[in-house]
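Asks: Just to be clear, the model below is a prediction. Sequence and coordinates:
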Amino acid sequence: MRCRTFWAMRQATRIIRLETGGRGFYDCTAALVDFVRGARMGEGLLTVFCRHTSASLLVQENADPSVLSDLQAAFDRLAPESAQYAHDTEGPDDMPAHIRAALTQTQLSIPVIGGALALGNWQGVYLVEHRRRLHRREIALHLIGE
């Protein structure tokens, strides 16, 4: 007869609330690191979910700020506010914000290895605000592991 040891998987959740100052990239890596550290799990998977349709999430370089400004310029070319959109309920930045969110992600999965996020050396996690005005944004976190 063989005996097996099964470790019970644990879960942790949290909602992070961010005040954005308008369009731009908001580094939320430190908040994710704190959450994972506080959950005290050695191995697992962190799901990060943006609860909005005109904001999104990106894993992107965190060393050279020109990367983020170039990305913003690319978004401006791909989904310009000057285009004619049927959906403009909340102003000229409304539909471009939805397009930019559709081109990026609203959910990320990040492995946790050795109790830390398995991000690369130059990677950070950003909430991307696609609207011009201030917003309160929420990111849902779910960590499963052991």
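Replies: Good, I have the coordinates. Residues are numbered from 1 along each chain as shown.
Asks: C-alpha only now, for contacts and for neighbours.
Replies: OK.
Asks: and Ile144, what does it touch?
Replies: 9-12, 44-46 (C-alpha atoms under 8 Å, 6 or more residues apart in numbering).
Asks: Could you rerun that using 10 Å?
Replies: With contact set as C-alpha atoms under 10 Å, 6 or more residues apart in numbering, Ile144 has these partners: 9-13, 39, 41, 43-47, 111-112.
Asks: Could you pull out the helices in the protein for me?
Replies: Ranges of helices in the chain, per DSSP state H, are 29-39, 65-78, 94-103.
Asks: between these, which one is nearest to Tyr85?
Replies: Of all the helices of the chain, it is helix 94-103 that lies closest to Tyr85, at 6.7 Å by C-alpha to C-alpha.
Asks: this is the comparison structure:
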Amino acid sequence: MYTKEFEIHTGNRAVVHDLTKQATAYLAECDVDNGLLHGWVPHATAGLAVLETGAGSDHDLLAAIDDLLPRDNRWRHQHGTGGHGRDHVLPAFLPPYATVPVLDGALALGTWQSLCLVDTNVDNPVRRVRLSVLAG
């Protein structure tokens, strides 16, 4: 198994950050033909998702999160920016992990799929992402 960890600077706003290029570059370093790429975000307020980006779906996802988990003061977990408690609920809906098959040395994503970090926590501008490859 191969593992690499890197930082993503998400800034001070909710973001969907496409990790596909980093994952593809890392996969090339591992020189694995077939197996699994597993992503992990060691944070209590971020998640990973496989979705289409660049055509508005990333913005739609953030809007859906805002609708489902409003950034207001209903949350018992209260510290940091107002409504931050909802960020701690996010990983129950978007888990901090995702696994993608590797076939013939490439991520076996669908035509419009990307591996993405979803971070709604405006109080933490730097995230760590850990990628591991299990060769098959």
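Replies: Perfect, thanks for sending it. Everything quoted here is computed from the prediction, not taken from an experiment.
Asks: ok so, going back, nearest to His87 of the first structure among the contacts of Ile144 of the first structure?
Replies: Thr47 (30.6 Å).
Asks: Leu57 is in contact with the closest one, correct?
Replies: No: at 11.4 Å, Thr47 of the first structure does not count as touching Leu57 under the criterion of C-alpha atoms under 10 Å.
Asks: higher neighbour count, these two?
Replies: Under the criterion of other C-alpha atoms under 10 Å, the comparison of Thr47 of the first structure against Leu57 puts Leu57 first, with 24 against 16.
Asks: Can you tell me what the more buried one aligns to in the second structure?
Replies: Using TM-score structural alignment as the criterion, Leu57 of the first structure maps onto Leu48 of the second structure.
Asks: For the closest residue to that match other than its chain neighbours, which residues are in contact?
Replies: Excluding the flanking residues, the one nearest Leu48 of the second structure by C-alpha to C-alpha, 6 or more residues apart in numbering is Leu117, at 4.7 Å. With contact taken as C-alpha under 10 Å, 6+ apart, Leu117 of the second structure is in contact with 8, 10, 15-20, 39-41, 46-50, 94, 96-98, 127-129.
Asks: do you know how far the residue most central in space within the second structure is from Gly136 of the second structure?
Replies: Residue closest to the average C-alpha location in the second structure (C-alpha atoms, centre = their mean): Leu117, at 2.1 Å. Counting by C-alpha to C-alpha, to the nearest Å, the separation of Leu117 of the second structure from Gly136 of the second structure is 25 Å.
Asks: picking that back up, of the contacts of Leu117 of the second structure, which belong to strands?
Replies: Counting by DSSP state E, the part of those found in strands is 8, 15-18, 39-40, 46-50, 97-98, 127-129.
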